[in-house]
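A.B. asks: no sequence on this one, just coordinates:
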């Protein structure tokens, strides 16, 4: 091959620059490693330390697994409880009993009984002040917790331990949710077959054991999941007991302030919220001043938590809530208790319905009786006296207008001396002896001899009654004998007409108590109640017909117009003729208005009055019963333990209480004359005929009439002559 003239490259690699060696780093000379000085560990200590570490690891291993299992079980338990909870509406009215609302004769509410429930309210519908007061007082973290408040529980345990109690005794640190769970009894309904009474059921729901607290916590957390905060608060506001028989905010607002819960102002709301801690203790009907003091504390809490400004708090504290007029009636006192006892149990004490009862009560007359009793004891009875008294006022048909069963009239469920106390009537019984005689032909001017008199009582020996004055007055008219309350003439008349007949007349007039068999019957040895005696006197006023005292006019269910039952009493059968009744009224008028009458202190300044005193043996009981043309009233005084009264007779303090009562009762009423008349020698004065007066022989008076009664079987021959010892 030819060469093109180019120079062939050399077959050797091009010369390369040699690489400069990298500069050596200066390094410190490695120091020889020192061996750590190891201290030989004590094998025994090492063993125990190892064991301790192993135990800690085991505890941690077990703890987090147990915690996980507990949380899982807790979640499942809460979840199961959640599934058992009904809709919120099912929890709003949880009363086991219904309510009874009592109306006076004018249709005004004056008392409540049973479990009062004013209707469903919600946290949104009530006054904002009530909502805020409840949260501020009961659970200020209500809207921030999950149903339990660990801080609150810890604080409560600390307080309980510091006060020497158990950790769960006393302060509970419960949230509103927990309190609601307790009110719901953890969802357990009342079953009469499981508990002896509703009281036992409630006590079981309120138990504070550790197991119960755990269940309560589960139920509370389930509620927090199921319901909103306001729904839980709504249940609480409807279920909580607020004293005075009121369950729920609406019932309490109506009970104490006669207004709906939506219209409560700050001080009224604070008073209701203050009840939640201790409803019976702080109820304003129990002690208004204490309730107002508690409300002032609640107002301060509301201000501290921002619900009220300082000025609003001071204004509310300066003008505390007061009771409505109906609330001041103290739930109707003795009268309401009597009406509740006299009605059918399934509509009163044991009702499951809401019942409305219209009654005969006249609140004006009730206040008059209470004021008269208070005035007399304040001004005429020594301080510290334990003597008691009772008053009944009624119309002539037996409609009870007022009832005071004791000196403390502002009570509920107390011993009612007007209806429950059976006491000897003394001379207050004598009008029935004279009623029998007048019915059989005696007149107010008939003569009876007041003289020493004795009888032999089989098994007891000789019995010789005496007059209160220890004097004898010789021949006296029946009017004079009744006016001066002479004992011997009354016994002679009773023996003359026959005790059986006297007992029959008294019984038909309404005295249902067992009447004495012996001659002391005429002197009031038998026992009776003030209500019975007042009813019997009403029979005299109305012209001689029997009377059944009554307080219930009609009973109906809430929402119904037609009553389920009507009046439970009134005028019954005739006992004595009207002429006899009118003459007896005249004789009783002389007791009050006649010269020397034992009832002179009962004389009224502007109208006619009639009545009779009564004082029992050793002055253990003192009575005055009487009437005007408009009203009958009875007064009893004595000691509950039968201690004799000192210096008190029926014509003394009882007559004065009666007078004070009747003056107030008749204030503003026109004076109406009594329906009375007087016969002379058996002929009415109206006929202007005169006949000779009849001197009564107590052993054979009106012999023909008695013979007819014996033949008809009305009385027994043994009592036709009264068994007089000749």
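C.D. replies: Ah, there it is. In this text, all values refer to a predicted model and were calculated from it rather than measured experimentally.
A.B. asks: For the rest of this, base every contact and every neighbour count on C-alpha atoms.
C.D. replies: Noted.
A.B. asks: give the contact list for residue 465.
C.D. replies: Neighbour list for residue 465: 453, 454, 487, 488 [criterion: Cα atoms under 8 Å, 6 or more residues apart in numbering].
A.B. asks: Among these, which one is most surrounded by other residues?
C.D. replies: Ranked by neighbour count (other Cα atoms under 10 Å), the contacts of residue 465 have residue 488 at the top, with 24 neighbours.
A.B. asks: Give me the spatial nearest neighbour of it, chain neighbours excluded.
C.D. replies: Nearest residue to residue 488, sequence neighbours excluded (Cα to Cα, 6 or more residues apart in numbering): residue 450, at 6.0 Å.
A.B. asks: Number of residues surrounding that neighbour?
C.D. replies: Around residue 450 there are 22 residues (other Cα under 10 Å).
A.B. asks: How about residue 140?
C.D. replies: 18.
A.B. asks: now do residue 451
C.D. replies: Using other Cα under 10 Å, residue 451 is surrounded by 15 other residues.
A.B. asks: One more to weigh against that first structure:
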């Protein structure tokens, strides 16, 4: 193609290079000039274009950032050094692991019954050292699953767990460190160790204050716990830290450590726990007292179900194993379920030396007189009568004591709430007026002076002038008079006036002496009203006094402690402090009194206490306005006492000693004697008086006619004789 335009030049490109940049001529090497880099050009362009004010502000922030970074780096180095020094300090203070396993400030007391079976625990129970390897794998897994699922992965503190705990606390309207703490097992162990601070009685008022100080939740305290946990992580292995935790954790019921809890609740070692039992123990770590199975088994089982779910989620149990454990929840051992002898155990602890019981620093074993079968019999009798015979909502109380004739206490119920610990014990602590239950001691005194149960006394109106008090006219319960009655009739019908007459005739001083020698309390009021039981005693003392009558007239000191020794040793440190003591009345006098008291049960005021096919003897007692009702009696095998009343001395309604107390006594003794052969009472049945014999020749000079003693003659003169 051609261009038809004329006068136009050739179609060529403009010159691309200036003269200075023209291509080098052939044969000459091109000279390369320096050019500015793109970065430099961009910087110059940017600087030229940036607003001076913006540049200033950015410069300030850049300077601040550089300063902050330099300071943070230096502070970080300082913090790391301080943390390392702190961890190193605690590391040097940590003792060997063996010294950290048992951290109790006081010892424990294990109580065994008459057969050598454990029935109660007191103090800080420690069953022995366990390790993470020696306990049941289920328990180890349950604790980790419940308390710290990342235990084997973190270095002692868990930032992820802390963040989660803060989030939960804030979502529930609490402070970031209130409630869930995000503490690892290592931190919890540090808290249990109280950061290595030992209890010092000069620094804290008591152990409770020391524990409270160790459990403080301040930010400073948590920081120290974290550092202590890091130190433990450096010194010990994970399983060693877990072992410390398993030995020191409180698990309710006075049990410290896994072994004590396992023995306490299930009667087996911690190595033998199944999944449901392990889950129950691990569940106690959250709230050991509230969730304790001896306080509320159902609540504890529900918590164990939650733990089993966590174990399944984290792969420690298969779904089938978890379902099987839920279907067979853990149940308490027989001893733990029965809580046998709560009142009895408290009494033994109170009666023993303080340095071996309430404040022991050693682990003590006490063998006692308790018979768990008899204990259950007494508890069941109490429940049966109150559920069947007492109106619902009544606040009336009762107490039961069962003992052998030598004073060995076999069962004790100190109130209607039978499964308690540390409660007010109405069998040993309540001083109550005894009413007519005192009368056997009056007749014991008369029999000791040589009188027969068939001697007579006149039941008639009586008025005595008491110095300083004026005239006193006692009344019988029925407000009627029987006329001339034998001592047997006077006792079996619980007549008041004959009891007063006999007491006054034989001498109140002698009656007081006999009663106190038998073990009846002290400070017996030396007034005519003494004969009607105006003095006070405890049920335990009364039952012990009646035991003296059964054993033939010797005094008895009730006792529950048989021997005391330190755990792991065979040497006995303390033996029984009770049993049969001095003789109070002659054996034949005691046996005649037993005969009279048998008539009380078989024919008199205590008929509701009769036992089918078995002889029993006893005495009713009802105080003024029926504020107290008693029945104390015995068979050839056991002595039992029952008291009933209100704690605030409110009068009982329609209750006398021959009523509900006699029925509780019968219910108790029928259960106590189940399976035992019937034995007769050790009594003497006196011969009834014969008709007057025919006149006899005068006695020979060498024979002397027996004359009555002064007391006998006084008795005959006052009572009309026979």
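C.D. replies: The structure has been received and is ready for your questions. Owing to the predicted nature of the structure, the values given are computational and were not obtained by experimental measurement.
A.B. asks: quick one, what contacts the aligned partner of the residue nearest to residue 488 of the first structure in the second structure?
C.D. replies: Correspondence of residue 450 of the first structure to the second structure, assessed by TM-score structural alignment: residue 459. By Cα under 8 Å, 6+ apart, the contact list for residue 459 of the second structure reads 481, 482, 483, 484, 485, 495, 497, 498.
A.B. asks: Buried by neighbour count, from these: which ones?
C.D. replies: Among those, those classed as buried by neighbour count (16 or more other Cα atoms under 10 Å) are 481, 484, 485, 495, 497, 498.
A.B. asks: The aligned partner of residue 81 of the second structure in the first structure: neighbour count?
C.D. replies: Under the alignment (TM-score structural alignment), residue 81 of the second structure pairs with residue 72 of the first structure. When neighbours are counted by other Cα under 10 Å, residue 72 of the first structure registers 12.
A.B. asks: Would it be right to say that residue 72 of the first structure lies in a helix?
C.D. replies: Yes: judged by DSSP: H, G, I helix; E, B strand; the rest coil, residue 72 of the first structure forms part of a helix.
A.B. asks: Tell me which residue of the second structure lines up with residue 417 of the first structure.
C.D. replies: Matched by TM-score structural alignment, residue 417 of the first structure corresponds to residue 426 in the second structure.
A.B. asks: cool, and residue 406 of the first structure?
C.D. replies: Per TM-score structural alignment, residue 406 of the first structure is aligned with residue 415.
A.B. asks: And that match, how close does it get to residue 68 of the second structure?
C.D. replies: Residue 415 of the second structure sits 73 Å away from residue 68 of the second structure, going by Cα to Cα, to the nearest Å.
A.B. asks: list the contacts for the match of residue 406 of the first structure?
C.D. replies: Counting by Cα under 8 Å, 6+ apart, the residues that residue 415 of the second structure touches are 397, 398, 399, 424, 425, 426, 427.
A.B. asks: any idea how far it lies from residue 646 of the second structure?
C.D. replies: For residue 415 of the second structure, the distance to residue 646 of the second structure equals 11 Å [Cα to Cα].
A.B. asks: and for those two, which residues touch both?
C.D. replies: In contact with both residue 415 of the second structure and residue 646: residue 397, using Cα under 8 Å, 6+ apart.
A.B. asks: which one in the second structure is aligned with residue 613 of the first structure?
C.D. replies: Counting by TM-score structural alignment, the partner of residue 613 of the first structure is residue 620.
A.B. asks: Could you check how many residues crowd around its match?
C.D. replies: 33.
A.B. asks: Can I take it that it is in a helix?
C.D. replies: No: secondary structure of residue 620 of the second structure (three-state DSSP): strand, not part of a helix.
A.B. asks: can you pull the contacts of it?
C.D. replies: Residue 620 of the second structure touches 436-437, 494, 605-606, 629-632, 656-658, 662, counting by Cα under 8 Å, 6+ apart.
A.B. asks: ok, 6 Å please
C.D. replies: 437, 630, 631, 657, 658 (Cα atoms under 6 Å, 6 or more residues apart in numbering).
A.B. asks: Centroid-nearest residue for the second structure?
C.D. replies: Note on the second structure: the residue nearest the mean C-alpha position is residue 421, at 4.3 Å, using Cα atoms, centre = their mean.
A.B. asks: Find the nearest non-adjacent residue to that residue, please.
C.D. replies: residue 342 (5.3 Å).
A.B. asks: So what does the one you found match up with in the first structure?
C.D. replies: If you follow residue 342 of the second structure across to the first structure using TM-score structural alignment, you land on residue 333.
A.B. asks: measure that match to residue 147 of the first structure for me?
C.D. replies: Distance, residue 333 of the first structure to residue 147 of the first structure, using Cα to Cα: 41 Å.
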